[in-house]
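Participant: sequence and predicted structure, then a few things I'm wondering about:
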Amino acid sequence: MRITCIGGGPAGLYFALLMKQQNPAHQITVLERNKPGDTFGWGVVFSDQTLSAMREADAKTADEILTAFNHWDDIEVHIQGRSLRSGGHGFCGIGRMKLLNILQARCVELGVDLRYEVNVEDDEGLDADLIIACDGLNSRLRQKYAASYQPDIDLRQNRFVWLGTSRLFEAFTFDFQRTEFGWFQAHAYRFDAHTSTFIVEAPDAVWQAAGLEAMSKEDSIAFCEKLFAKVLDGHKLVSNAAHLRGSAQWIRFPRVVCKNWVHHNGRAPVVLMGDAAHTAHFSIGSGTKLAFEDAIALAKDMATHPGDLQAALDHYQATRSIEVLRIQNAARNSTEWFENVERHARLAPEQFAYSLLTRSQRISHENLRLRDASYVAAFEQWLAAQSGVAAAKPVPPMFTPFKLRGLALKNRVVVSPMAQYSCEDGLAGDYHLAHLGARALGGAGLVFAEMTAPSPEGRITPGCPGLYTEAQAAAWRRIVDFVHSHSSAKIAMQLGHSGAKGSTRRGWEGIDQPLESGNWPLISASSQQYLEGLSQVSKAMTRADMDAVRADFCAATERAAAAGFDWLELHCAHGYLLSSFISPLTNRREDEYGGSLANRLRYPLEVFVAMRALWPAERPMSVRISAHDWVAGGTTPEDAVQIAQAFKAAGADLIDVSSGQVSKLEKPVYGRMWQTPFSESIRNRAGIATMAVGAISEADHVNSIIAAGRADLCAIARPHLANPAWTLSEAARIGYAGPQGLDWPRQYHAGKQQMEREFERQRASQAQAGGPSALEQANKALGV
């Protein structure tokens, strides 16, 4: 084949040498617009996993690179005069120029045609069977064929400058400095015997407030030297971007995502690779890693499909784009963390450092334990102490106690309110006693009843529970008494009115589908039809309707208190009645209850304040909100912070942070713990306790969320449907036997011992089986 690589960076050089090694008869040309010795940036970082893949692809090149690497295991975090260190992270650094020299020499050795100072404007006139567009972030070919590639470029908030220093760092070092303008941070790591990379970044507004936009290059470097003088320890900062002046050195990171990676022009396919196809923020060190892995993947695909270029390219795009997107999603989490240092810095230094280490949500609590068990053990003891626990042994974060007002929960696990559609006339019966009772015995600290209506018309379906009669209150009292008598769990009532989403069939009969008969009238903030052309049309509430509904909520609150519930939650999410006031998608009122967010909150706050006045002062009260409507023009995460602040001012103790289900036009972005960032934002900006929900399914998830200060409680839904004793099972799975936060019923102790022994045998069996270490397995699964 005749292959032309446009761009002589790591992607182009490595792909060229792999293909030449694969078949010396290939005619491979690399066209680079710069001179051989020109490069920008200082050092680049690889993980141990990437090195393993490179060794498999070409051992000789990998050995040469490995010889030149500086390897370190530790990450050190400097914040508020403290220095905190964690080990076992397995990174390697190498100078970008040294890396390019190794690749260039290997290409020459194999017979690749390297041509420098060739400025390729486009692919016209190139005599090739395959063209690799690896011409970097500002790829001309990606721009030319944008209609095919469909790039999406997101310019991030922070400004950063890439510098170097003769200060040799022993660990990958993060240094955070607060100024009168805001927070600056440095990312520093050694990459050869003489030099370290030193990246400085700050939010654009902070950068501008500090006057860096108007400074010369020399003055901005002097500013950074003064700011980071302590960590630099007398060493200077230098720039190697001689072609840049002043503020041009400071750039904003562009996140590039391409829908397609291959363009067919009728001549030779043009394939994107490296930064031309994608970018991942430098805070997880993935740019060069991804370029190498692109080259390895395409070379493998071409070897697997000899003589069928189209099949190779199809497989490359289909598989590689998915893997890259996973890395990009982790990089996005990391990027957003560094864009919001201001709110993370409100955490204690210990928790701040832990939050940084787990910022991408790909490094979890147990993965961190595998890397540095002593660090995690010390952190767990520190975190437990913050909850008043002086344990002799470390306590997993999920098993630390939590207190609100006069209520103490034994641990941080919550059984989510989950619709069961199993009532008759709103009456909770034997099924609910068994359902909620089993989960209370299963180890969770707090068990929620499903959303319960304050009136018959407030039910979602005929099978939903109510709290609008004394008989219903007595039925709930029976359940509450069982929970209190037979477990150490607490039990919560969630009150909510269905609004425009009511009068529908039970979930298994067709969720959100209207009843065939027996419908009741619907109300909402404004007239609406939840399912266009199908649902009933609700009417806009009058002031009289609002007074009546508020009175219903108040009466239900008094019944909940009399029934003995420990906790009360008001449902203001998911498009139900009170949510319909908050979201601009469903509130089109022109009176004082519509328009601005303050106006849209007016009625939900009226209801909450009236309920709080009747709810016992020593018992907590929370509010569930939709933090994101996932529809343009709807509620945003920024709005959610203001919503939380308003309910906090009204007396709420905690915000139960969910999202969506307000509009069928929503386009949520799912994933592990996908709603947790909304919880973290509200908790650390509004200064109120939060409960995280959404795809939290393992003890590891809960431990990571609580430990990093992303939430105070974690609500677990579907796993509790599959296993009422989820909390007890997860404790045994991770090898925690208590006693703190873990309370097995006496009747179940025989099962406890058997389960613990079985999980212990499984762990021992895995350890004896040989093969990859636990850390290697975890890293492979996480892609780190």
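Facilitator: Arrived safely.
Participant: C-alpha only now, for contacts and for neighbours.
Facilitator: OK.
Participant: show me what counts as buried in the longest helix anywhere in the chain.
Facilitator: For the chain, the longest helix by residue count, based on DSSP state H, is helix 309-339. Across helix 309-339, burial judged by 16 or more other Cα atoms under 10 Å covers 309, 312-313, 315-317, 320-321, 324-325, 327-339.
Participant: so after it, what's the next helix or strand?
Facilitator: Heading C-terminal from helix 309-339, the first helix or strand you meet, by DSSP states H and E, is helix 341-344.
Participant: what is the orientation angle of the helix or strand that comes right after that following helix with helix 309-339?
Facilitator: Going down the chain from helix 341-344, the next helix or strand is helix 349-357, by DSSP H and E. Per axes from the mean of the first three to the mean of the last three Cα atoms, to 10 degrees, the angle that helix 349-357 makes with helix 309-339 is 160 degrees.
Participant: next SSE downstream of helix 349-357?
Facilitator: helix 365-371.
Participant: now find how far off-centre stretch 468-481 is within its chain.
Facilitator: The chain centre lies 40 Å from the centre of stretch 468-481; the measure is Cα atoms, centre = their mean, to the nearest Å.
Participant: contacts for it next, please.
Facilitator: For stretch 468-481, contacts defined as Cα atoms under 8 Å, 6 or more residues apart in numbering pick out 426-429, 432-433, 436-437, 453-456, 466-467, 491, 552, 555-556, 559-560, 562-565.
Participant: whichever of these end up buried, select them in PyMOL.
Facilitator: Buried members of the contacts of stretch 468-481, defined by 16+ other Cα under 10 Å, are picked up in PyMOL with:
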select buried, resi 426+427+428+429+432+433+436+437+453+454+455+456+466+467+491+552+555+556+559+560+563+564+565
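Participant: just the contacts of stretch 468-481: which are in strands?
Facilitator: residue 491 (DSSP state E).
Participant: helices and strands around the longest helix of the chain, which ones?
Facilitator: In this structure, helix 309-339 packs against helix 287-304, with contacts taken as 3 or more Cα pairs under 8 Å, 6 or more residues apart in numbering; DSSP states H and E.
Participant: what residues of the host helix or strand of residue 66 count as buried?
Facilitator: Using DSSP H and E, residue 66 sits in helix 59-68. Across helix 59-68, burial judged by 16+ other Cα under 10 Å covers 61-62, 65-66, 68.
Participant: need the next SSE after that helix, C-terminal direction.
Facilitator: Next element after helix 59-68 (DSSP H and E): strand 70-72.
Participant: what packs against that following strand?
Facilitator: Under the contact criterion of 3+ Cα pairs under 8 Å, 6+ apart, strand 70-72 touches strand 91-95.
Participant: between helix 59-68 and the strand it packs on, find me the angle.
Facilitator: Compare the direction of strand 91-95 with that of helix 59-68 by the same axes, to 10 degrees and you get 90 degrees.
Participant: put this next to the previous one:
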Amino acid sequence: MSALFTSISLGKLTLKNRIIIAPMCQYSAVDGKATDWHLIHLGGLALSGAGMLIIEATAVEAIGRISPADLGLWSDDTEAALAKVLASIRHYSKMPIAIQLAHAGRKASSQTPWDGGQLIAPQDGGWATVAPSAIPHGANDASPLALDSAGLARIKQAFVDAAIRAQRLGIDAIELHAAHGYLLHEFLSPLSNQRDDHYGGSLENRLRFPLEVFDAVKGAISEDVTLGIRISASDWVSGGWDVEQSIVFANKLELRGCAFLHVSSGGVSPLQQIPVVPGYQVEFADRIKKTTSMPIIAVGLITEAEQAEEIVASGQADMIGIARGILYDPHWPWHAAARLGATVDAPKQYWRSQPRDQKALFGETKIGGR
């Protein structure tokens, strides 16, 4: 039996297999509101047979968007727009759906990637950004505003409010975004957090705000909603956040009832040196997994079915996350199941697509017609 295609429980949520569709920013929202693009994009992915789909980084307040075209969940209007998309998807797919709640911090107010990705000045349609410390991300960027106690309280409440909206939408799981150089990661890393109060300096202090956000969100939602977190296990910069600090963070999260840890890396500094090779982040997942009983998602150029199977079967991680690979091959889980001799869910409208030598790919399906 394929390890990749066995079930797994994340809190009270059970997934049919270990393939997670990782969050992928689409930069296609209007004033934070989901559009028909999200229906097309997410609807297609929800028919892929993966174990769970995680909706892209979704801003908890308007100034927390990476770009003006980012998805948001901070108002009745943004909630209603996403509700419409989810209602259509739910009509045709039973795949568990999660959402990644995020705040971009000092990396907010940026152009979309296809427009260059540079910081947008307020006079050009951008906005002033916020961060733990008044340290810009790029050498030529404007300095962000260092958050004071009122700002920290506002953002913490914004995460809570967005989580409550997600629960109201029937979202199965919430992933807090503490990776890729965005706000919660900015508090963790000594490269971006140089505060001299109890939110900066020592590791314990740098962990404080992300843990406060986690605690506040967990306390505000039902136990039926699975709560996990995504981290960058390394800044890939000397003197920055690293896997040893990530292990400390993971252990504190486990004590708080965190249901899963999604392990990525990088994003906080343009000085990062990342050796991008197949599975280049799996080692981080493996090292953290050895210290915790939390289910771990590994990511990073996992493109082949056999590669994913080995990661799970060998115990390096409990699940694998796939993002760009499933954009390129929207039926990646079908093809993985075929290669590994497993079965996978598919909509009945597609049952007749099974290859002649893979008649059990979609389970015990009965196809008639003429």
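Facilitator: Thanks, I have the structure now. In this text the structure is predicted, and so the values were computed from the model without any measurement.
Participant: now the TM-score, please.
Facilitator: For these two chains in superposition, a TM-score of 0.94 is obtained (TM-score structural alignment, normalised by the length of structure 2); 359 aligned residues with a Cα RMSD of 1.6 Å.
Participant: quick one on the thing from earlier: what's the helix holding residue 66 of structure 1 aligned against in structure 2?
Facilitator: Helix 59-68 of structure 1 corresponds to no residue of structure 2 when matched by TM-score structural alignment.
Participant: kindly report the same for stretch 468-487 of structure 1.
Facilitator: Using TM-score structural alignment, the residues of structure 2 aligned to stretch 468-487 of structure 1 are 74-93.
Participant: in the matching stretch, which residues are buried?
Facilitator: For stretch 74-93 of structure 2, a neighbour-count test (16+ other Cα under 10 Å) marks 74-75, 78-83, 85-86, 89, 93 as buried.
Participant: again with stretch 237-253 of structure 2
Facilitator: Within stretch 237-253 of structure 2, the residues that count as buried by 16+ other Cα under 10 Å are 237, 240-243, 245-247, 249-251, 253.
Participant: now stretch 274-285 of structure 2
Facilitator: Of the residues in stretch 274-285 of structure 2, 279-285 count as buried by neighbour count, 16+ other Cα under 10 Å.
Participant: can I get these in a markdown table with distance to residue 218 of structure 2 and secondary structure?
Facilitator: As requested, those are exported to a markdown table (distance: Cα to Cα, whole Å; DSSP: H, G, I helix; E, B strand; the rest coil):
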| residue | distance to residue 218 of structure 2 | secondary structure |
| --- | --- | --- |
| 279 | 31 | coil |
| 280 | 31 | coil |
| 281 | 28 | coil |
| 282 | 28 | helix |
| 283 | 29 | helix |
| 284 | 26 | helix |
| 285 | 23 | helix |
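Participant: any idea how many residues pack against the closest residue to residue 237 of structure 2 other than its chain neighbours?
Facilitator: Using Cα to Cα, 6 or more residues apart in numbering and skipping residues adjacent in sequence, the residue nearest residue 237 of structure 2 is residue 272, 5.2 Å away. Neighbour count of residue 272 of structure 2, defined by other Cα atoms under 10 Å: 15.
Participant: and if you look at residue 133 of structure 1?
Facilitator: By the criterion of other Cα under 10 Å, residue 133 of structure 1 has 29 neighbours.
Participant: roughly how far does the residue nearest to it when sequence neighbours are not counted sit from residue 46 of structure 1?
Facilitator: Leaving out its chain neighbours, the residue that sits closest to residue 133 of structure 1 by Cα to Cα, 6+ apart is residue 272, at 4.8 Å. Distance of residue 272 of structure 1 to residue 46 of structure 1, given as Cα to Cα, to the nearest Å: 21 Å.
Participant: in terms of neighbours, single out the busier of the two.
Facilitator: residue 272 (27 against 23).
Participant: residue 6 of structure 1 versus the more buried one, what's the distance?
Facilitator: Distance from residue 272 of structure 1 to residue 6 of structure 1, counting by Cα to Cα: 10 Å.
Participant: do the same with residue 672 of structure 1
Facilitator: Applying Cα to Cα, the value for residue 672 of structure 1 to residue 6 of structure 1 is 38 Å.
Participant: ditto for residue 711 of structure 1
Facilitator: Using Cα to Cα, residue 711 of structure 1 is found at 47 Å from residue 6 of structure 1.
Participant: check for me that residue 266 of structure 2 belongs to a helix.
Facilitator: No - looking at residue 266 of structure 2 with DSSP: H, G, I helix; E, B strand; the rest coil, it is coil, so not inside a helix.
Participant: so the longest strand seen in structure 1 matches what in structure 2?
Facilitator: Criterion DSSP E: the longest strand present in structure 1 is strand 151-165. Across structure 2, nothing matches strand 151-165 of structure 1 (TM-score structural alignment).
Participant: in that strand, which residues are buried?
Facilitator: Buried-residue list, strand 151-165 of structure 1, by 16+ other Cα under 10 Å: 151, 156-165.
Participant: what is the nearest of these to residue 380 of structure 1?
Facilitator: Set against residue 380 of structure 1, the nearest of the buried residues of strand 151-165 of structure 1 by Cα to Cα is residue 158 (32.1 Å).
Participant: right, and the closest one touches residue 254 too?
Facilitator: No - taking contacts as Cα atoms under 8 Å, residue 158 of structure 1 lies outside contact range of residue 254: 10.3 Å.
Participant: let's verify the equivalent of residue 581 of structure 1 over in structure 2: helix, strand, or coil?
Facilitator: Applying TM-score structural alignment, one finds that residue 581 of structure 1 aligns to residue 187 in structure 2. Under three-state DSSP, the three-state class of residue 187 of structure 2 is helix.
Participant: enumerate every residue touching residue 187 of structure 2.
Facilitator: So residue 187 of structure 2 contacts 131-132, 193, 199-200, 206-207, 209-210 (Cα under 8 Å, 6+ apart).
Participant: redo that, cut-off 7 Å
Facilitator: The neighbourhood of residue 187 of structure 2, defined by Cα atoms under 7 Å, 6 or more residues apart in numbering, consists of 132, 193, 206.
Participant: what's the ChimeraX syntax to select whichever of those residues are buried?
Facilitator: Only the buried entries of the contacts of residue 187 of structure 2 go into this ChimeraX selection, using 16+ other Cα under 10 Å:
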select :132,193,206
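Participant: what comes up buried for the helix or strand harbouring residue 720 of structure 1?
Facilitator: In the assignment (DSSP H and E), residue 720 of structure 1 maps to helix 718-722. Neighbour counts using 16+ other Cα under 10 Å place 719-720 of helix 718-722 of structure 1 among the buried residues.
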